[in-house]
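**Student:** The amino acid sequence is not available; the structure is as follows:
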């Protein structure tokens, strides 16, 4: 069915495939940090210690640098040179790092340092730019887009894993270039418009949530730094763990798409603490049976946390009218700092003379207890939901139809979109809307995407809040 007059024909097409562009960025991180092709393959030849730790330190510093640069140059999506720098620096650095780790030349450590610094800076810039896109994307399926991207990244990871070493290096160097090119192609995607009732950032427990993110990331870094006893004698340990993590995220993706859950942030949060806690407990079992199961669950939980950070911090930046680079950039900086601290702690403990299997188990047990306390008291589903609950300022005695009519007028919705709005406000699903209005499912989704864009909301919960508040987007945002 043709779109009605006045509707942008391209809204909603982001779901056709370009959403997978973020997966190329994530796959690059997975290959670099979790396989021997780029960093760890010849690490024993280097005089400066753990190259993974060096790379993590440079990545953390790069996030801090991009956040500082954002005060002058953001939004980075509006600058063509940002795409060249993001893709080019990451690709060149990816090729230089393994060269520097071979030890075949006298300046090998310098080559590695230059490559790691270039890759880290390009990588940080690229993900911040993706965050700028997600914050303004005109769609109500951002969470499902993130899950689909991460699921696709596992496919890309296993392609690299199956390639010979040299081919895998070249392939990995192309991943950030592909991500930057796809991101550039997404610049023309329809943008949602800012709410006239912006989020009051003072009502959000930012400091407490960021401390929790930091502590969870410390646990992640520590556990990953202590996996050697489990991986000993199993050359495919990481591949099996990644297969489990990818399968879990793929299953959650399918579940979200089938259930059409309105609260995507809550759906993203649910697996984080349980998956990591159960994974650590499985690794604590003596003897550990199939330890890759525990490692895979930990990876799945942490990747869910990454997606939650991207979804929430970019949306909060949009609704709070603050820089995405500051909101998302600071959040991911704190997470990566936690990972760095945890990895450094694991490196120091495992190399200490007092290290023992008992201390290993005690460290894992302390991690489990820390996560359990965080999940029960300090970082709960209620805290996530608070980010999307704003004061009700609408007229309480107005009927639902009157509220929808007022919102439709403010957002300049078409007649058909106004009909869809009322059905959405009543909690109707897309299939129900199709039957009620005798329209195709694709047309219904097209109308829903247009409504979200015009009203400046990201999902069903945001739409319901806007109807109750009586506030919607205003035109002219760039």
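**Tutor:** That came through fine. It should be emphasised that the depicted structure is a prediction, and the values quoted were computed from it without experimental measurement. Numbering: from 1, shown residues only.

**Student:** From now on I want contacts and neighbour counts done on CA atoms only, so please keep to that.
**Tutor:** Will do.

**Student:** Buried residues in the one helix or strand residue 86 maps to, which are they?
**Tutor:** Using DSSP states H and E, residue 86 maps to helix 80-101. Neighbour-count burial for helix 80-101 flags 82-101 (criterion: 16 or more other Cα atoms under 10 Å).

**Student:** Packing partners of that helix?
**Tutor:** Packing partners of helix 80-101 (3 or more Cα pairs under 8 Å, 6 or more residues apart in numbering; DSSP states H and E): helix 108-136, helix 165-185.

**Student:** residues making contact with stretch 112-119?
**Tutor:** 55, 58-59, 62, 89-101 (Cα atoms under 8 Å, 6 or more residues apart in numbering).

**Student:** ok, back up a step: which stretch among the helices and strands packed on helix 80-101 is buried most, on average?
**Tutor:** Highest mean neighbour count among the helices and strands packed on helix 80-101 (mean count of other Cα atoms under 10 Å): helix 108-136, with a mean of 24.

**Student:** Helix or strand next in line after that helix, which one?
**Tutor:** Next element after helix 108-136 (DSSP H and E): helix 142-162.

**Student:** got the angle between that following helix and helix 165-185?
**Tutor:** On the basis of axes from the mean of the first three to the mean of the last three Cα atoms, to 10 degrees, helix 142-162 is oriented at 160 degrees to helix 165-185.

**Student:** And helix 142-162, what's buried?
**Tutor:** Buried residues in helix 142-162 (16+ other Cα under 10 Å): 142-158, 160-161.

**Student:** on that earlier part again, what's the spacing between the helix holding residue 86 and its chain's center?
**Tutor:** 21 Å (Cα atoms, centre = their mean, to the nearest Å).

**Student:** which residue is nearest the centroid of the chain?
**Tutor:** residue 307 (2.8 Å; Cα atoms, centre = their mean).

**Student:** For that residue, give its distance to residue 438.
**Tutor:** 36 Å (Cα to Cα, to the nearest Å).

**Student:** Structure two is appended below for comparative analysis:
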């Protein structure tokens, strides 16, 4: 009994050590950028007159939203062939601009007579800085292993989740200081992340730089960005037309739809990563489109329950799309198909453009609905039709021949590896799929590579590898390779 407890404790300690090595706080800094967006424009922390989940299109918000969309598109193009790890001035300037813009915007808005010029200038500063931070963080994360990225990016969303519990209760000077501290924390973590990865040895150029851009890949990104823009247009329209404060928020004291929606979005993103065959936009919108349609269909009902479900679904969609978009673009960059700056700049620029146009349109449509010029049913039907037609642009995955098969015909060692795999398979009772995966592992391929080649989910590949190790009585990749060397 004691040995069993010791073994279990050892395994738990090993698992915690592995998680600590993968999930390091410094890599969660992108979550502070997402949290800043939420706390600035969807809570009353920075602007006391803003309550709940509604966004007011005042000069500071309008300047920030317009600037961030422009900055993402332009910076993604200009920085596409630069090594962002060496741009130390940007590591400092980006968070400083956001923090300075946040404080200036609060000062301009809280003055006895609002200073419109300062509001616009502060919004432009925060928009430019936040756009730079998004691209810089994508570059920093792209230097990690795929397995680590798939843990870090969803985990970063927990920052917004925690902020939804705290920031609705903060106002005045404490609120301004708290919101302004978020981009500064992100900037500090960004510098720490670049510092940790700068000494890492790369066999290829950094993901910020590629010899050429895959035209087909760029087409996929543009089409997906158009769909993201429409999806966020719909979400932005709902946000602009929503009540200033959700009834549940007034009763429970925190942003309930955002909290539940963000938590569910994180869970769905993790399930997507673990069980989907391939992380791409086709897989994402296959299950996300019905949810968005449901959110739009429930919106016309003004009862508390349908309104709550609609808001929660919008939060689920927002969290899921942000996480999966970052993972997909970074994955393309690591496969040398697209500079990470360009991919993130285009996709996130489209997201912000959708948010901007959606909120402006939502404000105008609210006036039409209030005057009776437009019925809510007609508006909802139009948004559903727009989203449904936009989904037709979602790029479908294309089948391609396995590169392992090409390598097998050209690599002299392939025949020996195949013979050893077949021998081990017969001796240890491996299944056909396990034998196939053993061949990839023997050639030094990683699990993400195997997933891509065999079109299997992360969970499926991990399960096969676990069974392989058990049947062959090895505990690590190195022990497996040693087993081949001994024969």
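**Tutor:** Perfect, I can see it now. Everything numeric here is computed off the predicted structure, so don't read it as measured data.

**Student:** before we move on, back to that, aligned to the residue nearest to the centre of structure 1, what sits in structure 2?
**Tutor:** Mapped onto structure 2 by TM-score structural alignment, residue 307 of structure 1 lines up with residue 323.

**Student:** For residue 423 of structure 1, see how far away residue 404 of structure 1 is.
**Tutor:** 10 Å.

**Student:** quick one: which of those two has more around it?
**Tutor:** residue 404 (24 against 19; other Cα atoms under 10 Å).

**Student:** what's the distance between the one helix or strand that one maps to and the middle of its chain?
**Tutor:** Using DSSP H and E, residue 404 of structure 1 sits in helix 400-410. Put simply, helix 400-410 of structure 1 sits 34 Å off its chain's centre (Cα atoms, centre = their mean).

**Student:** and residue 192 of structure 1, how many neighbours?
**Tutor:** Neighbours of residue 192 of structure 1 using other Cα under 10 Å come to 27.

**Student:** for residue 405 of structure 2, same thing?
**Tutor:** 11.

**Student:** Which of the three states applies to it?
**Tutor:** helix (DSSP: H, G, I helix; E, B strand; the rest coil).

**Student:** How about the contacts made by it?
**Tutor:** Counted by Cα under 8 Å, 6+ apart, residue 405 of structure 2 has zero contacts.

**Student:** Likewise for residue 37 of structure 1?
**Tutor:** Going by Cα under 8 Å, 6+ apart, the list of residues near residue 37 of structure 1 reads 31, 98, 165, 166, 168, 169.

**Student:** which one of those residues is nearest residue 367 of structure 1?
**Tutor:** residue 31 (26.0 Å; Cα to Cα).

**Student:** Isn't the closest one up against residue 155?
**Tutor:** No. Residue 31 of structure 1 lies out of contact with residue 155 (Cα atoms under 8 Å); the separation is 11.4 Å.

**Student:** which residue sits closest to residue 348 of structure 2, ignoring its sequence neighbours?
**Tutor:** residue 72 (6.7 Å; Cα to Cα, 6 or more residues apart in numbering).

**Student:** What about the one you found, how many residues nearby?
**Tutor:** Residue 72 of structure 2: 31 surrounding residues under other Cα under 10 Å.

**Student:** Just say helix, strand or coil for the counterpart of residue 263 of structure 1 in structure 2.
**Tutor:** In structure 2, residue 263 of structure 1 lines up with residue 278, judged by TM-score structural alignment. The three-state assignment at residue 278 of structure 2 reads coil, by three-state DSSP.

**Student:** follow-up on the earlier one: which of the contacts of residue 37 of structure 1 does structure 2 keep?
**Tutor:** Among the contacts of residue 37 of structure 1, the contacts conserved in structure 2 (both residues aligned by TM-score structural alignment, their matches' Cα atoms under 8 Å) are 31, 165, 168, 169.

**Student:** Look up the closest residue to the first one, ignoring the ones flanking it.
**Tutor:** Closest residue in space to residue 31 of structure 1, ignoring its immediate chain neighbours: residue 157 at 6.1 Å, by Cα to Cα, 6+ apart.

**Student:** Next one: that neighbour from residue 163 of structure 1, what distance?
**Tutor:** 10 Å.

**Student:** next one: residue 442 of structure 1
**Tutor:** 39 Å.

**Student:** After the helix or strand harbouring residue 231 of structure 2, which helix or strand is next?
**Tutor:** Using DSSP H and E, residue 231 of structure 2 sits within helix 215-241. Downstream of helix 215-241 of structure 2, the first helix or strand assigned by DSSP H and E is helix 247-252.

**Student:** Tell me which residues are up against the next helix or strand after that next one.
**Tutor:** Counting by DSSP H and E, the next helix or strand C-terminal to helix 247-252 of structure 2 is helix 256-275. For helix 256-275 of structure 2, the surrounding residues in contact (Cα under 8 Å, 6+ apart) are 150, 154-155, 157-158, 160-161, 164-165, 248-249, 279, 284, 308-309, 311-320, 323-324, 457-460.

**Student:** show me the contacts for whichever residue in structure 2 pairs up with residue 57 of structure 1.
**Tutor:** Aligned by TM-score structural alignment, residue 57 of structure 1 pairs with residue 66 of structure 2. Counting by Cα under 8 Å, 6+ apart, residue 66 of structure 2 makes contact with 124, 127, 353, 356.

**Student:** Remind me which helix or strand residue 66 of structure 2 belongs to.
**Tutor:** helix 59-78.

**Student:** relative to helix 116-141, how tilted is that helix?
**Tutor:** Using the same axes, to 10 degrees: helix 59-78 of structure 2 against helix 116-141 is 40 degrees.

**Student:** so how far is helix 59-78 of structure 2 off the chain centroid?
**Tutor:** Mean-position distance between helix 59-78 of structure 2 and its chain equals 19 Å (Cα atoms, centre = their mean).

**Student:** Please identify the buried residues of it?
**Tutor:** So for helix 59-78 of structure 2, counting by 16+ other Cα under 10 Å, buried means 59-77.

**Student:** And the helices in the stretch 251-400 of structure 2?
**Tutor:** 256-275, 281-298, 304-334, 340-371, 376-391 (DSSP state H, counting those that start in this stretch).

**Student:** Tell me which of those sits nearest to residue 10 of structure 2.
**Tutor:** helix 256-275 (25.2 Å).

**Student:** Show me how far the closest one is from its chain's centre.
**Tutor:** Worked out by Cα atoms, centre = their mean, helix 256-275 of structure 2 lies 12 Å from the chain centre.

**Student:** State the distance from residue 238 of structure 1 to residue 305 of structure 1.
**Tutor:** From residue 238 of structure 1 to residue 305 of structure 1 the distance is 20 Å (Cα to Cα).
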